[in-house]
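Colleague: no FASTA, just this:
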């Protein structure tokens, strides 16, 4: 069920244990391939972690958020007794990764709120249009498992037109002066899939072999199902790779349409490359 922020109401979630740049359509469990975090249905999610149940409250201190206006967004992490969680492990150079998408996945943002103490993270951000957005807080409590907490929120303002998500017929995208091609080893649910990104100069087609570390790795991949109920955050097989290829291993939990965002850094610029694939049952 989708929920809205209300000034006097705190939206709480419980954790998915072991499971967590804008994109204008161009521009948990641990395994040997890194972390592939699988999300579940939207709304309240109740899963236990090594430390018991954890909760997240996503709030706007001003009471609400309006499209195209900078607003403070707060994420409060507490344990099952409501006590703030203060010890977090650095996970890919950050204490918390916040992923934001809109209702049709045409908008994507990967940002990093600052830790303010007493379990609270805060960041100023903007939403490009009114409507429904899903927030994913991806973090690792000290001594615990990688954790993702999520919730739908309502942003005030004129909503953007809905765009149906359709599988790409060609997995080649241009972002600025770069061409990025995605090869998918298979598109069957519940089977290991290797995602191979080939990065090259869009004009010369020469491979780019000097990618810079982005959050401590050659790249990061976030995958969401069409309804944003299934979430995967995938780390590379070889974190120290520099291109022109970057490989990631994951498993799609069920059949359906998925959107994939690959993120890489080159010459100080982070690029986000989106793809849409259809996953089937074998």
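Modeller: Sure, I can see it. These numbers were taken from a predicted model, which means no experiment stands behind them.

Colleague: can we go C-alpha only for contacts and neighbour counts from here?
Modeller: Will do.

Colleague: Would you agree residue 148 is in contact with residue 138?
Modeller: Yes: between residue 148 and residue 138 there is a contact under Cα atoms under 8 Å: 4.5 Å.

Colleague: Which one's more surrounded, the two?
Modeller: More neighbours surround residue 148 than the other of residue 148 and residue 138, with 30 against 23 (other Cα atoms under 10 Å).

Colleague: show me what contacts the residue nearest to the spatial centre of the chain?
Modeller: By Cα atoms, centre = their mean, the mean C-alpha position of the chain lies nearest to residue 99, the distance being 4.2 Å. Residue 99 makes contact with 20, 108-111, 135-138 under the criterion Cα atoms under 8 Å, 6 or more residues apart in numbering.

Colleague: one more structure, for comparison:
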């Protein structure tokens, strides 16, 4: 399977016919999905799940990839204790026969607000998590061109994670642009991303070693 055909991003070219709303109540995240007349859309499964739910703090320090449970059509619940602060939640779905663009849902937990951040340009391209090391090759990112993200797992064997060798989520420093990409082929850890706007972006690369999924954050710059 060519996973590159399943990339999702919130481009500026299509009007969404599906809207989402997100709320938080004492350790439960509640997600509502409906079309423009209030009807729950039918969601196609993508990478083993009907919904991939990404939530990040406004300062891009906290990152969670959750898979909410469908309580009833159009209504999903995820269990997650969130500390006080401001978050942006992205509902990654594929409604059948309806246009949809992923846009941020602001979620305020408690009263302490989290400011957005300015990402710095210099980053360490090798990161370690629980003894597993991943290196991101040099990135040459330009608006409108295919951007290759090539990850080296240093010979460590990867297990499939939600039907792929890895998942990569990319969000800009304004926490507005959302890009979710999968490997360009089913036996490599090269990902192809497309950007519509220049600026600084944070990348979270998810890889599964053994039974554990490790998340590796990187900062990249996309040029005009």
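Modeller: Arrived safely, thanks for sending. Computed from a predicted model, the values in this text were never measured in an experiment.

Colleague: still contacting in structure 2, which of the contacts of residue 99 of structure 1?
Modeller: Retained in structure 2 (both residues aligned by TM-score structural alignment, their matches' Cα atoms under 8 Å) from the contacts of residue 99 of structure 1: 108-111, 135-138.

Colleague: Now do stretch 216-227 of structure 1: distance from first to last residue.
Modeller: 30 Å (Cα to Cα, to the nearest Å).

Colleague: what comes up buried for it?
Modeller: Buried residues in stretch 216-227 of structure 1, defined by neighbour count with 16 or more other Cα atoms under 10 Å: 217-226.

Colleague: What residues in structure 2 pair up with that stretch?
Modeller: Across structure 2, the stretch matching stretch 216-227 of structure 1 (TM-score structural alignment) is residues 163-174.

Colleague: Name the surrounding residues that touch the matching stretch.
Modeller: 3, 47-48, 60, 116-119, 158-161, 177-183, 186-189, 191, 199-208.

Colleague: The nearest residue to residue 98 of structure 2 once chain neighbours are set aside: what's it in contact with?
Modeller: Spatial nearest neighbour of residue 98 of structure 2, chain neighbours left out: residue 17 (6.0 Å); criterion: Cα to Cα, 6 or more residues apart in numbering. Counting by Cα under 8 Å, 6+ apart, residue 17 of structure 2 touches 35-36, 98-100.

Colleague: how close does residue 17 of structure 2 sit to residue 74 of structure 2?
Modeller: 14 Å.

Colleague: go on, residue 169 of structure 2?
Modeller: Distance, residue 169 of structure 2 to residue 74 of structure 2, by Cα to Cα: 24 Å.

Colleague: Roughly how far does residue 106 of structure 1 sit from residue 162 of structure 1?
Modeller: Relative to residue 162 of structure 1, residue 106 of structure 1 is positioned 9 Å away (criterion: Cα to Cα).

Colleague: the more surrounded of those two?
Modeller: residue 106 (18 against 11).

Colleague: which residues sit in contact with the residue lying closest to residue 163 of structure 1 once chain neighbours are set aside?
Modeller: Nearest non-adjacent residue to residue 163 of structure 1, counting by Cα to Cα, 6+ apart: residue 104, 6.3 Å away. Taking Cα under 8 Å, 6+ apart as the criterion, residue 104 of structure 1 is in contact with 162-165, 226-227.

Colleague: residue in structure 1 matching residue 95 of structure 2?
Modeller: Per TM-score structural alignment, residue 95 of structure 2 is aligned with residue 141.

Colleague: From residue 173 of structure 1, how far out is the closest residue to its match other than its chain neighbours?
Modeller: The shortest distance from residue 141 of structure 1 to any non-neighbouring residue, by Cα to Cα, 6+ apart, is to residue 88 (4.3 Å). Noted for residue 88 of structure 1: a distance of 36 Å to residue 173 of structure 1, by Cα to Cα.

Colleague: and what of residue 41 of structure 1?
Modeller: Taking Cα to Cα, one finds residue 41 of structure 1 at 30 Å from residue 173 of structure 1.

Colleague: More neighbours: which of the two?
Modeller: Using other Cα under 10 Å, the more surrounded residue of residue 41 of structure 1 and residue 173 is residue 173, with 19 against 13.

Colleague: element containing the more buried one?
Modeller: strand 172-175 (DSSP states H and E).

Colleague: Tell me the residues of structure 2 aligned with that strand.
Modeller: Per TM-score structural alignment, the counterpart of strand 172-175 of structure 1 in structure 2 is residues 126-129.

Colleague: what's the mean gap between that stretch and the aligned bit of structure 1?
Modeller: When structure 1 is overlaid, stretch 126-129 of structure 2 sits 1.0 Å from its aligned residues on average, using mean Cα distance after the TM-score superposition for structure 1.

Colleague: Contacts for that stretch, please.
Modeller: Counting by Cα under 8 Å, 6+ apart, residues outside stretch 126-129 of structure 2 touching it are 133-136, 214-217.

Colleague: Kindly reformat those as TSV containing secondary structure.
Modeller: Below are the contacts of stretch 126-129 of structure 2 laid out as TSV (DSSP: H, G, I helix; E, B strand; the rest coil):
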residue	secondary structure
133	strand
134	strand
135	strand
136	strand
214	strand
215	strand
216	strand
217	strand
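
Colleague: Alright, calling it a day.
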